[in-house]
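>>> sequence plus predicted model, see below.
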Amino acid sequence: MPEPEFVQGRLLVKFVDGTQPWLERKVLADAETQLELTVRPLDVYVVDVRRGRTLDAIEELAEAPAVEYVERDAAVQSFTTTPNDTLWEQQWGPMLVRAPTAWDATMGSPGIIVAVLDTGIDSTHPDLQDAVVPGYDFVEGDAFPTDDNGHGTATAGVIGARTNNSRGQAGLCWRCSLMPIKVLNANRSGTTSAVAAGLVWAVDHGARVISMSLGGSEPTRTLAEAVDYAVRKGAVLVAAAGNESSQNLSYPAAYVGVIGVAGSDQKDVLYSWSNYGSWVPVAAPGCNIAPFLRGEYVNFCGTSAAAPVVAGIAGLALSGRPLATRTEVENALFRSANPIGTSVRYGRVNAELTLAALGVKPTSPAPALSLPVPVPVPALAPPVPAPVAPTAIPDRHAPQPERPLPDPPPAASGQTPGRTPSPQVTTIRGTLGGSPLRFVVGPLRHGRLIATLTAPRARTLMLTLVDARGARVARISGRTPLRLSHPALPERYRVFISGSVRAPFTLRLRTGRS
């Protein structure tokens, strides 16, 4: 298993709500840290410490009563595999997901903003002119998120390249607006703190869809809170699942509320390089022609190329039904996916059926499209740095008797058929003894399972949710309270609590409609 990669000397610190600013400054000064960035409104401080003091600073900050949590800033990078060196004769990806039929209903709307968290966007590219709205550069800390690599321009083009303009290629949502949020440098490397700050900035500035063709092996609470913030704001979050040919989790794709995307081919088979597993909801075409720097085009392959396909379809969905909620768009994507076996949870996305699931139908014949003329295109160069493989969750749960939770009571005889039942809440109290605890809940109705764990005396705990097939579908770790929220299928789930200390805990499980 690859070792987690962290940013040297970089920590993420969050104080307990209500802590006075003077005390925050004192705690950070006592730990000999230097403030680099504040992620608002998460109130997370990004600080640097000198070489050799990282572990000491973590210990000192963790012991401060005013600190809610401290963690290392994990590294992330883009997910681009060595590209296919054959020339494409046509864009098979949009055709496979039935984008032309979806365009009969909507070609997108400039009012729907899709944020691209990547290396920036080359807004001068002929296929991206008039598509880009103002964004931000969290690498250099300015308002000029220009692309110095090409990866971000390629992902943006898959989403929203201008179409029917007699040049280049067709984007999925070719009238949507694109917001460049630069969180990766010229080497396609970045930090979770930059991604978290970019997420917050994007949704605060109107982004309805977030596309993240990046990821890393190590989760951080800061990025998880940024994801939760964006979800609460109603944004649809999409991320690449990774290119390590494994079931290992990658973040942000594995966070609850993010649609992880695998890469599939013309025959709806996952590419050999794609990550997979029940934690990955959908697949999408993993090789797409895309714009590049200096007006060029490239063959773009990887889950980095698949994720923007889903983001583009989400943009189409919101263009056709602007008042749709994040949950409605997500469910439409999942319900309409074409089954492709067990490599992903739901299947390969379908633009036409996603729109139909939201009630978006063609209103008039679509204009004749000037589909792209096949052109020779160079291959996108492979990344210089070695890829960071996502880290699997070690299976250290000791065998022990499962502790089933009571099934929800049957509906009263007078209940109206089809009426949503009231949520069921179960509270469990006990004491951690150093060994993992396991509880069984379900079978559930369709709805949502929310697990909240509190243990004030424990410094670090892990809360894990496993489905009926034994696949880990959600995980969070850190100081409590910890909260997991996951869409529930009508099956049993297992909830694990892991920690190395003895401490009393309270686990609250809420099941039913959210």
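Yep, it's here.
>>> alpha carbons only for contacts and neighbour counts from here, please
Noted.
>>> got a list of what the residue lying closest to residue 142 once chain neighbours are set aside touches?
Spatial nearest neighbour of residue 142, chain neighbours left out: residue 136 (6.2 Å); criterion: C-alpha to C-alpha, 6 or more residues apart in numbering. Applying C-alpha atoms under 8 Å, 6 or more residues apart in numbering, we find residue 136 in contact with 142-145, 180-182, 198.
>>> dropping in the other structure now:
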Amino acid sequence: MSNLTRFSAALVLALPAAGQLRLETRAQVIVQVPRAVDRTGVEASLERGGWRVLEELPALGLLLVEVPLTQGLASAIARLSATPGVAFAEANGSGEGGEIVPNDTHFGVQWPLDNRGQGGGRAGADIEALRAWSLARGSAAVTVAVLDSGLTPAHPEFAGRVLPGIDFVNEDADPFDDQGHGTFVSGILAANADNAFGLAGVDHACALLPVKVLNQFNGGTVFDLTQGLVFAADAGAHVVNMSLINYPQTTALESALEYARNAGCVLVACAGNGGIGDADRSYPGRSPLTISVGATTDRDLRAVFSGTGNSLDLVAPGERVPATLRALTDGWTAFSGCSAATPIVSGMAAVLLSVDPTLTHDEIKQRLEAGAEDGVGSAADTPGRDNHYGHGRANLFRSLCLLDTGGPSIVAPAVLRLESPGPGGLSADDPAVIAALKSILAVDDLDPAPRLQVVSPGPLPLGKLVALAVTALDACGHATQRTLEIIAEDRG
């Protein structure tokens, strides 16, 4: 049943003295009935009292109950809480997508990925995506659930990568984006790359699982979000993106977050768009179960709307970020808000998981925070963690390098044995010497093309071992040194 249908069924017409038509809706309450309790008996008791069960979420033992018109919300919660078999009762609150309405449609380059100072930005105020992509570009084995307004599945930017999703707003299996917010978010996170079309996502290889929890007006309910979290967890999502703000902190929603975390999901959420202190107000971002993401500008300054507070973990580009249009056209729009910053971090988490699928939520969080660039913003970006920038501005390249704890391996025998055609040995530029040096390999777990430095051994006298200094360096700056030996031996 859709939100629209659910609300329409409860509409009552009231005609005030002024003669203007006003629509009133019945309140809704979320109650939990533990598995050990006779749920059928509880539901029968509720119906006898005039309550109506609209929906249920068995995985968490939750029921969505409609309040009779004769009762206020507070008294209804009190009565339901006192009902035998009910563990708790709380209002079905609402939230909204964390969007600042975009108004600049001419921002033509993806500065969050590669900021060269275009558009008046500051060079380097980005996540170093180009360097990072030389190490990893994601994997189809990693699934990212986007809990939002849905997406346009036929869009070329998502072709071949969208998994069967769900719509908890309209209660069907078609999470079509009728608002645009979800497509913006999904494009920033995971738009196809190298397809001569549109934009490139942070992770352009992951599988996308669209879960519609926001309606066409960019609003959603606690119950729909709890359903979305449980669905994403049960579907095997590795990362869950929540570009959502201003949901109330409820027992049901916290239970759903715990459910997803216990299932192994990495949870990434908005830090809020209300500025100072909002990271400690806006939910689900303020939950310690999530990675809370604030927003920065193309000059590495905190976006004026970006939420601050103790709950903030890190920041990412989030003002005038180029985003995928809902229309199936080769275009983009500038998108602002923590909703734009959050998918950048979710995409980063997915890339990290493509390198090491065993990483947990806490391990991903630690590497994102440790890899963030600190002290690059305003004076409020003080050394170490602060309430304005968290641990710093996200950097995909640096976070990836934290997965590569050692230098490359040098693959070669301890002694390189060469045949000398005569008693004079071999010169340093002899083809046999050059071929032997080229046979030395460097192999790295992360960098597909580590560099190899070999100091020329000079002339090789016949029968004498000569030390050979070899150094292998990867893109992250890790080095391995090894001393080999090389000898020219009599062919006979």
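Cool, the structure landed. All of these numbers come straight from a predicted model, not from anything done at the bench.
>>> which two among the contacts of residue 136 of structure 1 are spaced furthest apart?
For those, the maximum inter-member distance is 13.6 Å, found between 144 and 198 (C-alpha to C-alpha).
>>> what ranges do the helices span in the stretch 1-150 of structure 1?
Along the stretch 1-150 of structure 1, the stretches classed as helices by DSSP state H, counting those that start in this stretch are 21-30, 54-63, 92-96, 99-103.
>>> buried stuff in the longest helix along structure 1?
Using DSSP state H, we find that the single longest helix of structure 1 is helix 303-320. Using 16 or more other C-alpha atoms under 10 Å as the test for burial, helix 303-320 of structure 1 gives 303-320.
>>> who touches the very next helix or strand once past that helix?
The helix or strand immediately downstream of helix 303-320 of structure 1 is helix 326-335, counting by DSSP states H and E. When contacts are defined by C-alpha under 8 Å, 6+ apart, helix 326-335 of structure 1 is touched by residues 231, 234-236, 259, 281-282, 314, 317-318, 346-347, 349-350, 353-355, 357-358.
>>> now stretch 277-284 of structure 1
Here stretch 277-284 of structure 1 has contacts from 97, 241, 247, 249, 253-254, 259-264, 270, 306-307, 309-310, 334, 337, 342-349, 471-474, using C-alpha under 8 Å, 6+ apart.
>>> which of the contacts of residue 136 of structure 1 does structure 2 keep?
Contacts conserved in structure 2 for those, counting by both residues aligned by TM-score structural alignment, their matches' C-alpha atoms under 8 Å: 142-145, 180-182.
>>> just the buried ones from those residues?
144-145, 180-182.
>>> okay, and which of those residues map to strands?
Counting by DSSP state E, these place 180-182 in strands.
>>> could I get these as CSV with distance to residue 174 of structure 1?
What follows is those, written out as CSV (distance: C-alpha to C-alpha, whole Å):
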residue, distance to residue 174 of structure 1
180, 16
181, 19
182, 21
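>>> closest to residue 216 of structure 1 out of those residues?
Closest to residue 216 of structure 1, out of all of these and judged by C-alpha to C-alpha, is residue 182, at 16.6 Å.
>>> what about the contacts of helix 326-335 of structure 1, which are in helices?
Using DSSP H, the contacts of helix 326-335 of structure 1 in helices are 231, 314, 317-318, 353-355, 357.
>>> can you tell me which two in these are farthest apart?
Across these, no pair lies farther apart than 231 and 353, at 23.7 Å, counting by C-alpha to C-alpha.
>>> what about those two, which has more around it?
residue 353 (23 against 18; other C-alpha atoms under 10 Å).
>>> which position in structure 2 pairs with that one?
Applying TM-score structural alignment, one finds that residue 353 of structure 1 aligns to residue 398 in structure 2.
>>> hang on, that match packs against residue 372?
Yes - between residue 398 of structure 2 and residue 372 a contact is recorded at 7.2 Å, counting by C-alpha atoms under 8 Å.
>>> any idea how far residue 477 of structure 1 is from residue 61 of structure 1?
To residue 61 of structure 1, residue 477 of structure 1 is 17 Å away according to C-alpha to C-alpha, to the nearest Å.
>>> these two - which one has more neighbours?
Set residue 477 of structure 1 next to residue 61 and count neighbours by other C-alpha under 10 Å: residue 61 wins out with 23 against 19.
>>> residue in structure 2 paired with the more buried one?
Checking TM-score structural alignment: residue 61 of structure 1 goes with residue 80.
>>> go ahead and confirm that match touches residue 86.
Yes - contact criterion C-alpha under 8 Å: residue 80 of structure 2 and residue 86 qualify, at 7.1 Å.
>>> quick check: the counterpart of residue 368 of structure 2 in structure 1 vs residue 482 of structure 1, distance?
Using TM-score structural alignment, the partner of residue 368 of structure 2 in structure 1 is residue 333. Per C-alpha to C-alpha, residue 333 of structure 1 is found 28 Å from residue 482 of structure 1.
>>> of these two, which one has the most company?
Neighbour count, other C-alpha under 10 Å: between residue 333 of structure 1 and residue 482, residue 333 has more, with 29 against 20.
>>> alright, calling it a day.
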